[in-house]
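K.L.:
The following comprises the amino acid sequence and a computationally predicted model.
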Amino acid sequence: MIRTILFDVDGVLLSEERYFDASALTVWELLHSKNYLGLESNQFKIVLNDEEITSIRNTVFQNDQVLKFFKSKGLNANWDMIYLTFSFQLIHLLEQVVGEEKENISKWLTSEIDRSVLLEIQESLAQYKATINYDEFISEFQNAKANSKEDLFDYLNVLVEQKFGIKTNLFSEKNHLWSVCEHVSQEWYVGDENVLSSTGRPSVQLGKKGFLSDEKTLAKPEHIGQLFQELTDAGLQIGIGTGRPDLETIKPFEYLNWLNYFDRNHIVTADEVLEAEKQHPSYAPLSKPNPYTFIQAEKGKQTPIASCLKIDLPLENGDQILVVGDSLADLLAARDMGSRFAAVLTGLSGKEARKEFEEHQAEFILDSVLDVKEIVLENVRKG
């Protein structure tokens, strides 16, 4: 009998649209702002309307085909998507000037790339007519035998060797460039007011309002609140296992009046995952599809990290846990735990995701998170 329900957030409770908007704006800024590569810098501005944001996203992510490609590979973190997209464009730009900048390119692609290095590259690119080409990403990466984040990161190194004859491991792991991507993304998503508390670093580019107060829910907020109420009234434990940072989970839950339904001890976010990786680096990466997020959410944050990492899988009580998610990464994490899984068709791919979930034999496939009530309460009645 199901006793615990663990919800993912993006694509289940809250729309991913604003995250994808922020991701596209981040890649766009890194390419166009004078704070970074500064290409066609007259195109860059801070205040944008929804139509302009949609246009940028359609360009950067090729009408979301790039995002769908990432999702098909089990990639669930927007920061990783940004890093891969921008790093590919960086390689593409440098390929156009390899004849003139071979020595510099060798230096840049074999050592850490931080913002100061990006400014060096900006200065060099300004001498030439290098152009951005967003539509090459899919065609290039279709050649990659990649089924994980690590494979995708490593393929950037493969491209460097193919295009420049340079052997490097620069792109294999989170690095200075990944951190630059993360910080710009946080500026767009949380806004000036929250950047310092979110990242520990001040804004590079001021003037961003952020999207925290403009979240889109995937059902009426009061109806989702009613779902939480009915589940807890039935004696079920509910928790959250999300790739969002704590700030971006708690703030929206507060203003949507959802937080009071949860024990904060069972809300696990990217912050807890990063802390676990920091304390136990040999276990990294721990983000989904690794089941750590959901294991910690089920056990509670009072449970030592080491205990969650060393727990035997599948869990002894796995059949009593229902994970509710929208992605292949959620399904794979649930499967490793030995838990049950409900897929909701409100993520990026919408109804088109049904086929993939059927192929992976998801136990439940739902049109909305609100449908969880029927399957779980029926389960409780049978129990």
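P.N.:
That came through, no problem.
K.L.:
contacts and neighbour counts: CA atoms only from here.
P.N.:
OK.
K.L.:
where's the most centrally placed residue in the chain relative to residue 330, distance?
P.N.:
Among the residues of the chain, the smallest C-alpha distance to the mean C-alpha position (C-alpha atoms, centre = their mean) belongs to residue 77, namely 1.8 Å. Separation of residue 77 from residue 330 (C-alpha to C-alpha, to the nearest Å): 12 Å.
K.L.:
what sits against the nearest residue to residue 383 once chain neighbours are set aside?
P.N.:
Distances taken as C-alpha to C-alpha, 6 or more residues apart in numbering put residue 1 closest to residue 383, at 5.7 Å, once the chain neighbours are dropped. Shown in contact with residue 1 (C-alpha atoms under 8 Å, 6 or more residues apart in numbering): 319, 320, 379, 380, 383.
K.L.:
which of those residues has the most neighbours?
P.N.:
Sorting the contacts of residue 1 by how many neighbours each has (other C-alpha atoms under 10 Å) puts residue 319 first, at 17 neighbours.
K.L.:
For the longest helix along the chain, which outside residues touch it?
P.N.:
Looking across the chain with DSSP state H, the single longest helix is helix 78-95. The contact list for helix 78-95, computed with C-alpha under 8 Å, 6+ apart, reads 19-20, 23-24, 26-27, 30-31, 67, 70, 75, 105, 130-134, 137, 149, 152-153, 156, 159-160, 163-164, 177-178, 181-182, 185.
K.L.:
mind listing which of these are in helices?
P.N.:
With helices taken from DSSP H, the overlap with these comprises 19-20, 23-24, 26-27, 30-31, 67, 70, 105, 137, 149, 152-153, 156, 159-160, 163-164, 177-178, 181-182, 185.
K.L.:
Now the buried members of these.
P.N.:
Burial by neighbour count, judged by 16 or more other C-alpha atoms under 10 Å, picks out 19-20, 23-24, 26-27, 30-31, 67, 70, 105, 137, 149, 152-153, 156, 159-160, 164, 177-178, 181-182, 185 from those.
K.L.:
Okay, one more to line up with it:
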Amino acid sequence: MSNIVVFDLDGVITSEEAYWDTAGLVLHELLYSPQYWNIGHSGGVYTPPSTAVLSHQLSAKILPESVIVDLKARSVNSNWDTCYAGFCLYLIHLLALLPDCADLLPLRPWEQDWTESFREQLARLPGALEIDPARFHVFETPLFRGYSGLELLQRFDAYASEVLGQHIEGVFARYSPSWDFCKDLFQEWYLGEELYTRSYGHAPAQAGKPGCIHFEKPLLPVEQLYPALEKLQALGYTLGIATGRPGQESITPLQNYGLLRYFAAQHIVTHDQVAEAERGLKACGGKQNAPSLVKPHPYQFARAANPAYQPGQPALPRGSFIVVGDTPSDVRGGRAAGAIVIAVLTGARTPEARALLAQSQPDFIVEDITKVPALLEQIDDLATIQRLQFSERAKAELLLQHWFTQHMGLQTEAITLTPKPVSLNSFNGIYRLGSEEYFFKTHVEEQGVLEEYYHAELLHKAGYNIVRPLHTVHEKGQQMVVYPVVHWPVMFDLMRAVETGDTSQASVAMLVEAEKRECERLLRIYQATLQASTADEHARAPIHQLFWHRITGGRLHNFYSGKLVALPATGEQQVGGIPFDELLGYRWMVNGRALEGSLGELIERAKVVLNPARAALTVIGHGDAHFGNVFLEREQDYLYFDPAFAGRHSPLLDVVKPLFHNVYASWMYFPQEIARDLQVSVALRGSTVSVEHNYVLAPVRQALWETKLTYLFGPLKEFLRAQLALPDDWSELVRLALMCCPLLTVNLLDEKRMPASVSWLGLSQVMEMANLASIGAEA
């Protein structure tokens, strides 16, 4: 069902102007025909306009577009109801002009003899009677304020009672004889004499009506509509309709435009189905207790999405399908039915209408339906959800609920994202299905291809303590893993707490001891799983996505090429910047230490050294064991999850991500907090960049670094050397892989995220990682 897109018609695909003209012509006939109210005191025959231009001109004098748009914005969505609102207001106004309308009680404006009496009393009034559309400003008065849709229409009896000084009840209600009378006149004008006679079995009360249906045009040229609808079908969507139009009035224009072929018949719901369902409710529960099912009631949208849906059944979970509409009624009804609602601006034709549409809070707003296919592609992209989780979490959760339905067939009751600073290229959270909760996580690699994505079983068999997934999705660009919920704390959170002085859950000693225990276990796993891999096998390892593919595959260019590196502000003044492409050629000095190589030289060298297409002795490793992917189980054991980059690869690469991210990267995850105490100065001296900063590792991170070197990295080097498995360039390989971590995990020049001082700290670490002495040298 998640692949259903339900369109409103008027204001979205079809133009409502023919309907609007119809509504105004009904009111004009009532006001000026000698057969009805005849306020112009005409003695002749009423002649209907015969062309589209004349019809529009005559209608607009009685019911201007601005009035209709205002009614739409107030959720008076049906054009029958729009016409009826004008009927009620003008009739009540004319009744109020009479010296005494008591003789006309009870009001029966649908009956011919009452109309004759009313017309006679109007004829006795002195002078010509004028009609002013400003009457519609009554909706701003206290009696109507705060009401919309059908509730607004139901206020007309109270309004008539107030204006006329008489108790009026039921005369101006929706579905009253007055409403039926007005609706029948509307159908005469819209269908025209020939089509009306064929449809209803009798001729209109007055002859000569040509039928506004024949003046209809699509809202946009069909040359624009065809490609948009074809694109949606190509994306796998089934198209439906939920319209207030009757069946024939919906199908005929779509056939005339050549659009009907794009819509699935079982997903087309018109007023005919709504009226049938309402009759069923009245038959079961009585007329007084039967609710109206017209918009903004969700019935029509739910029925279009699910043809088996019946009134009173529970709404679908939010995100179950898509609704495209143009009014607040569409927004409210679609949302209540469980849809993601896209509002188009083609039906909101005034600033006021657009403001009211925005206030109804659709999930997305686009200019017209030609923009819908691109939006749905964006909605279905997990990268969109990853970005939104920090700024519009509720919307991100809604889109993810739709994604779960679309790609995994899961009708989730609720989804809760847990945005964390560590979620730089991923997101995770919990969804509820029935009484059970499940944890989910995905990686978003917008420029990469991961041939093998989740390898939990491989790690489990190798001896890793890992949360094993319950379900996975392996689609290019659409990758998700579902786990049982784990309630152990995450090492990332524990480290940050201790780093900032909170030792209520963990201490430095406890974390270091856990790291020592895990280093010893990793060393055993490396020793047990070491074996040779060919160049082709090694090149296919997913871990290279974190290093070589990022530096050669577009991310480096997209992050930095052509960008300006802003210099840190001095006091209150910005002091310009340096183009990144120029910065590539500079030598670096950081805190008084001269570093080898320019950034450009190191990047080019990394493209060679990190090239995975070489034979190697490999181990089974997690690949991305930063602390965002590690629980601490029972305060002592690491419990891994999300093995997105796991597989068989070099053990030297396996240790890189945890070495950098668990020790050095606090500035990357908490840039604004780090910036508060950070002092950075940058000086350009000839061809050298000189950076001075006061950033130092917290004691817990320094202790972790020393533990990693002592209990894993050092013994690993000795083991590999003894096995003749330590490459000649091992130190350069590790240093350049470490360099990739600060350079390519996040965009260091993202001004929305990174203050300039933190950007320079990150760039300094790029150079420092490439020159890191503490890991040792090849010799």
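P.N.:
Alright, I've got the coordinates. None of these values were measured; they are calculated from a predicted model.
K.L.:
Once they're superposed, tell me the TM-score.
P.N.:
The pair, once superposed, lands on a TM-score of 0.89 when counted by TM-score structural alignment, normalised by the length of structure 1; 371 aligned residues with a C-alpha RMSD of 2.4 Å.
K.L.:
now the residue nearest to the centre of structure 1, nearest residue through space, not along the chain?
P.N.:
Residue 77 of structure 1 sits nearest to residue 243 (C-alpha to C-alpha, 6+ apart), 6.5 Å away.
K.L.:
can you pull the contacts of that neighbour?
P.N.:
Contact criterion C-alpha under 8 Å, 6+ apart gives 76, 77, 269, 270, 287, 288 as the residues in contact with residue 243 of structure 1.
K.L.:
neighbours around the third one, how many?
P.N.:
Residue 269 of structure 1: 26 surrounding residues under other C-alpha under 10 Å.
K.L.:
try the last one
P.N.:
Around residue 288 of structure 1 sit 26 other residues, with neighbours defined as other C-alpha under 10 Å.
K.L.:
Alignment lookup: it to structure 2.
P.N.:
Alignment note: residue 288 of structure 1 maps to residue 295 in structure 2; criterion TM-score structural alignment.
K.L.:
shouldn't that match be in contact with residue 333?
P.N.:
Yes - counting by C-alpha atoms under 8 Å, residue 295 of structure 2 does reach residue 333; the two are 6.1 Å apart.
K.L.:
just to confirm, which helix or strand has residue 681 of structure 2 in it?
P.N.:
Residue 681 of structure 2 is located in strand 680-685, with elements delineated by DSSP states H and E.
K.L.:
try residue 620 of structure 2
P.N.:
Here residue 620 of structure 2 is covered by strand 616-621, with elements defined by DSSP H and E.
K.L.:
Give the aligned range of that strand in structure 1.
P.N.:
Aligned by TM-score structural alignment, strand 616-621 of structure 2 corresponds to no residues of structure 1.
K.L.:
chain center to that strand, what's the gap?
P.N.:
The gap between the average C-alpha position of strand 616-621 of structure 2 and the chain average comes to 41 Å, counting by C-alpha atoms, centre = their mean, to the nearest Å.
K.L.:
Show where the helix or strand just after it falls in structure 1, residue numbers please.
P.N.:
Along the chain past strand 616-621 of structure 2, the next helix or strand (assigned with DSSP H and E) turns out to be strand 630-633. Residue correspondence for strand 630-633 of structure 2 in structure 1, counting by TM-score structural alignment: none.
K.L.:
for stretch 396-405 of structure 2, same thing?
P.N.:
With TM-score structural alignment as the criterion, stretch 396-405 of structure 2 doesn't align anywhere.
K.L.:
For residue 325 of structure 1, give me its contacts.
P.N.:
Contacts were defined as C-alpha under 8 Å, 6+ apart; by that measure residue 325 of structure 1 touches 7, 8, 9, 11, 12, 331, 341, 342, 343, 344.
K.L.:
again, 6 Å this time
P.N.:
For residue 325 of structure 1, the contact set (C-alpha atoms under 6 Å, 6 or more residues apart in numbering) comprises 8, 343.
K.L.:
residue in structure 2 matching it?
P.N.:
If you follow residue 325 of structure 1 across to structure 2 using TM-score structural alignment, you land on residue 325.
K.L.:
go on, residue 309 of structure 1?
P.N.:
Residue 309 of structure 1 maps onto residue 311 in structure 2, with residues paired by TM-score structural alignment.
K.L.:
in the stretch 101-250 of structure 2, which spans are strands?
P.N.:
In order along the chain, the stretch 101-250 of structure 2 carries the following strands (DSSP state E, counting those that start in this stretch): 238-242.
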